[in-house]
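[1] need coordinates for the below:
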Amino acid sequence: MNNFTRILLIVLFCFSCKNVSNENKSIEPDTYWGENPWPEIRTKRINQLLPKALKNSDVDCWMVVCRENNNDPIADHIGGENAGGTAAFLFYNDADGFHSKVFSPSGEATALDDLDIHDEVISVERGTSAVKMAVNFILEKDFKSIAINSSDSNSMADGLSYTQRQYIEELMGENADRLVSSTEVVYEWLSIKLPEEVEILRKAAQLTADWQIEAYKEVIPGKSTDADIAKFLKQKMIEYGVTDGWAPDQNPNVNSGADRGHSHATKKVIMPGDVIQIDFGIKVYDRWVSDIQRFAYALKEDETEAPEDIMHYWESGKAGNRAALGAMKPGVKGVDVDRAQRILMEKAGSEYVMWSTGHPVGYVAHDVGPNLGGSQASHVRPASEKIIKEGMTFAFDGFHAWKLKDGGTKTISVEEMAVVKKDKAEYLIEPQEDLVLIKSN
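    Next up, the predicted model:
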């Protein structure tokens, strides 16, 4: 081997190593996503949305108590995530407008004030109770209705411990009857998303859908398993620096067999003739969550398109999803959206589906807001009676279920995401129009 050949081989080897390294290198989240916008969005949400939430809930003041290790679930929405000693956050409307005031232990007060989230941060010296100072202020202002975080229906409004509540009631004395649950305040506040948040959800939804289509391109019927698809999607999450939209063991839920409900992807081999479901969500900026489903059909050897019955199921589910979107507008109830597609399900001959048509999505997969269900239930749960408002975001399905030859049930649930506008709802991204077809090799 002459010197020229030896040098050429070394160059080719180095180039090959560089390519392998680049292929395996994860995309830096900060480069792809940019700086986390949550601090600015959080401040804007407090100043623009919270005053309306207080007013709509007929509450004069909202008090949130934050502390280390066992913090309130709403803490990071108000800037209390770094609380050490007990701190009391007050939000209230008065004749001069909206205000946010914090009574914070001296050890954290300076840093909290530097964040410039609140109108005023009052430093509380050691040995002095921040909660007592907050209650004294409440009594001085003579607020008639004070919301505290005790709720039997909304976990995000149920952060106050039993002993904390006892202490507040003791401090309030004969005025303790002015304390009310913050259920409605938290509902009114968290259910609405700012336009900036909707755009983040839009970007997350697009990635979620695109990756599912990419995953289907990797499927080899008779060889690939549901778990293989899940592994592919997990790898995409790593590359883009995002995390799971819900419990990691069940995200994504990939199912090419009979319905399994909320479950994990198994090692079932995908066979020709299978309808494949991917239910997948990602969390971006460790804050906003997507929830999208995409469906495919594995063609049999003699097929160039899905058979007539499968196409009927697909088109029926898609029609239900479109009907739900059409019914989703400000002023209607969640149960009305569910009813719009249930009518079509019955006409199309669908089996009964236990799931609600949809749910709010945003900070978690099943977020705070109206539930889109209940029209076929013996009783309508309270969240389904809630009114849909502009700025709410939903993930919702169009259903069609049928019996399989083995006695099991298979459901197509065409799940998309939408935002409610002034007079209608709009998809966040282009919905799935055609069933993905996977050729058999």
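[2] CA only for contacts and neighbour counts going forward, please
    OK.
[3] and the helices in the stretch 201-350 of the chain?
    226-240, 308-327, 334-348 (DSSP state H, counting those that start in this stretch).
[4] now render the ones you listed as CSV, adding distance to Ala205.
    Below are the helices of the stretch 201-350 of the chain laid out as CSV (distance: least, Cα to Cα, whole Å):
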stretch, distance to Ala205
helix 226-240, 13
helix 308-327, 17
helix 334-348, 21
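[5] mind putting the ones you listed in a markdown table, distance to Phe280 and mean neighbour count included?
    Below are the helices of the stretch 201-350 of the chain laid out as a markdown table (distance: least, Cα to Cα, whole Å; neighbours: other Cα atoms under 10 Å):
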| stretch | distance to Phe280 | mean neighbour count |
| --- | --- | --- |
| helix 226-240 | 9 | 19 |
| helix 308-327 | 17 | 21 |
| helix 334-348 | 22 | 22 |
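[6] which of these sits closest to Ala418?
    Minimum separation from Ala418 across the helices of the stretch 201-350 of the chain (Cα to Cα) falls at helix 308-327, 7.8 Å.
[7] tell me what that closest one is packed against?
    helix 334-348, strand 399-403, strand 409-413, strand 425-427 (3 or more Cα pairs under 8 Å, 6 or more residues apart in numbering; DSSP states H and E).
[8] of those, which is nearest Gln164?
    Gln164 lies closest to helix 334-348 among the helices and strands packed on helix 308-327, at 34.7 Å (Cα to Cα).
[9] could you also give me the structure for this next sequence, so I can compare it with the first?
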Amino acid sequence: MITVGEDLWTAETRRGDDALAGLRHEWEDLYARCTTAAPFQAYAWLESWCRSYAEPGALRVTLVRHHGRLVAAAPFQLSRRTGAAVLTPLGGALADFTDVLAADDAVRPATRILARALLLDPGWDAVDLPESRPGPAGAALWQTWPGRKWRMPASLCFELTAMPMEDLVRSLPAKTRKTVRRRLNQLARTDVDVSEVTPERAAPAVAELLRLHELQWRGRGINEHHLSAQFAAHLTRSVTGMLSGGQAALYEYRIDGRLMCSSLMLIGRDLVGGYLYGTDPELRERVDVSTMLMNDTLPLAHRLGLPTMSMLRGDEPYKLRWEPRLALNERMVLARPGSARGLAYGLRVRSARAAVQAAKEHAPWLRTVRDRLRRGAGSASHGKPSGDSASPGEPGADSAGARKPGGDSAGAGSAG
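    Predicted coordinates:
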């Protein structure tokens, strides 16, 4: 515990498997006061992820309070990477955005105290935030950091300004506009019944979502992790809490009473992001699924008064149909002052990123070779290729994580 300015500011780092215990009320209060907080920073998501994925004894949660009220939080776990002890954000590769939390009205002083508190906690060499959105919390921590630090481009996201679907259609080029209108008319004739899942129905609804997701990609390649009991347990717990807190929406699509599609959207403080969906293959014979999902996801963000509908990570060309704008995540690595291992880790990350960028620019065919090798390896080990197409929330292999090891993504902005 550190104290600054006659008890006006205090900071502590909690360790151990129960580091998040008892923080729900404070955490959600802070989340509500950070206008750029992503759904992957919601307490329900983080607490559930820890129960499924955190390494025993590895949690490090640093908290800053002003006059007793939580104003900043850095939820990490300690990992060993290439000889260095690295603080990595909770949520891992399942999170499309990773950052610290800081209240809007205290960003700069709170992150300054946060940096001091992190440095007083021993046993780590570097902080690695692989997918930071451009925003005040990460930028402020970066600016105040006293040691060596690196910022690199990370995953590319596509975004749309939230608006009614008809406004988006009118903004599209003439040829695309004509195609989308035809698909919307087809959707209207099909008489699809759309319902929103309540928190009380979250558990069976998530089970159906995952069943449809597996059915959707059966025989065509799927991220095997999405079939695991571990992922199902995390998604069920987190979605139940996030539906209650208004941080998620789960839509079900039925025709003649038969469930044909489920779509999970995660809701941050300034965006709605399509995260995961599953559909019965028969539905694709009747409607364009991507247009159907966009027809609900984009207006949801508008109704909630949020400025952005995000397709989350992945730069797949099909997303360009909707004329989105580009948003680039950043990877930030902060070395502990005086740590040779932290310095070496940061330099390795920077060198690796430079090598990947050079390969993309000068040998783009390597990506095709890589994907073919991965598909072959998946067929040999599972009878099907690795990787799947799931949603705008499932990054391709170039995203910084293992949530989706190869393949493409398809969701609200997919080619259908």
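[10] would you mind reporting the TM-score between them?
    Aligned and superposed, the two chains score 0.26 in TM-score terms (TM-score structural alignment, normalised by the length of the second structure); 185 aligned residues with a Cα RMSD of 7.3 Å.
[11] hang on, the earlier thing: and the helices and strands packed on helix 308-327 of the first structure: which comes nearest Phe232 of the first structure?
    Evaluated over those, closeness to Phe232 of the first structure peaks at strand 409-413, with 21.8 Å, by Cα to Cα.
[12] how near is the residue nearest to Met417 of the first structure when sequence neighbours are not counted to Phe280 of the first structure?
    Nearest non-adjacent residue to Met417 of the first structure, counting by Cα to Cα, 6 or more residues apart in numbering: Ala395, 4.3 Å away. Separation of Ala395 of the first structure from Phe280 of the first structure (Cα to Cα, to the nearest Å): 12 Å.
[13] the strands in the second structure, which residues?
    2-4, 9-15, 59-66, 69-81, 84-89, 101-102, 126-132, 149-161, 193-196, 248-255, 258-267, 271-279, 308-313, 325-335 (DSSP state E).
[14] before we move on, the earlier item: turn the helices and strands packed on helix 308-327 of the first structure into TSV, including distance to Ala230 of the first structure.
    Shown next, in TSV, are those (distance: least, Cα to Cα, whole Å):
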stretch	distance to Ala230 of the first structure
helix 334-348	30
strand 399-403	23
strand 409-413	18
strand 425-427	25
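[15] for Ala87 of the first structure, which of the ones you listed is the nearest?
    Ranking those by proximity to Ala87 of the first structure (Cα to Cα) places helix 334-348 first, at 36.8 Å.
[16] so what does that closest one touch, helix or strand wise?
    Against helix 334-348 of the first structure (3+ Cα pairs under 8 Å, 6+ apart) you get helix 308-327, strand 399-403.
[17] okay, now Ser310 of the second structure: neighbour count?
    Neighbour count of Ser310 of the second structure, defined by other Cα atoms under 10 Å: 31.
[18] circling back to that earlier point, can you redo the helices and strands packed on helix 334-348 of the first structure as JSON lines with distance to Phe4 of the first structure?
    Listed next are those as JSON lines, based on distance: least, Cα to Cα, whole Å:
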{"stretch": "helix 308-327", "distance to Phe4 of the first structure": "62"}
{"stretch": "strand 399-403", "distance to Phe4 of the first structure": "66"}
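[19] closest to Thr240 of the second structure out of the strands of the second structure?
    strand 248-255 (8.8 Å).
[20] which elements pack onto that closest one?
    Strand 248-255 of the second structure packs on strand 193-196, helix 229-244, strand 258-267, going by 3+ Cα pairs under 8 Å, 6+ apart.
[21] and the contacts of it?
    39, 190-197, 239, 242-243, 259-267 (Cα atoms under 8 Å, 6 or more residues apart in numbering).
[22] still on that earlier bit, so which of the strands of the second structure is nearest Ala354 of the second structure?
    Between the strands of the second structure, strand 149-161 lies closest to Ala354 of the second structure; by Cα to Cα that is 9.0 Å.
[23] for Ala44 of the second structure, find the nearest of the strands of the second structure.
    Proximity to Ala44 of the second structure (Cα to Cα) singles out strand 248-255 among the strands of the second structure, at 10.5 Å.
[24] how about that closest one: buried residues?
    248-254 (16 or more other Cα atoms under 10 Å).
[25] just give the closest residue to Tyr427 of the first structure, not the sequence neighbours.
    Nearest non-adjacent residue to Tyr427 of the first structure (Cα to Cα, 6+ apart): Ala418, at 4.2 Å.
[26] got a list of what the one you found touches?
    Contact analysis of Ala418 of the first structure by Cα under 8 Å, 6+ apart lists 325, 393-395, 425-428.
[27] sorry, back to before: can you say which of the contacts of strand 248-255 of the second structure are buried?
    Buried members of the contacts of strand 248-255 of the second structure, scored by 16+ other Cα under 10 Å, are 39, 192, 197, 239, 242-243, 259-267.
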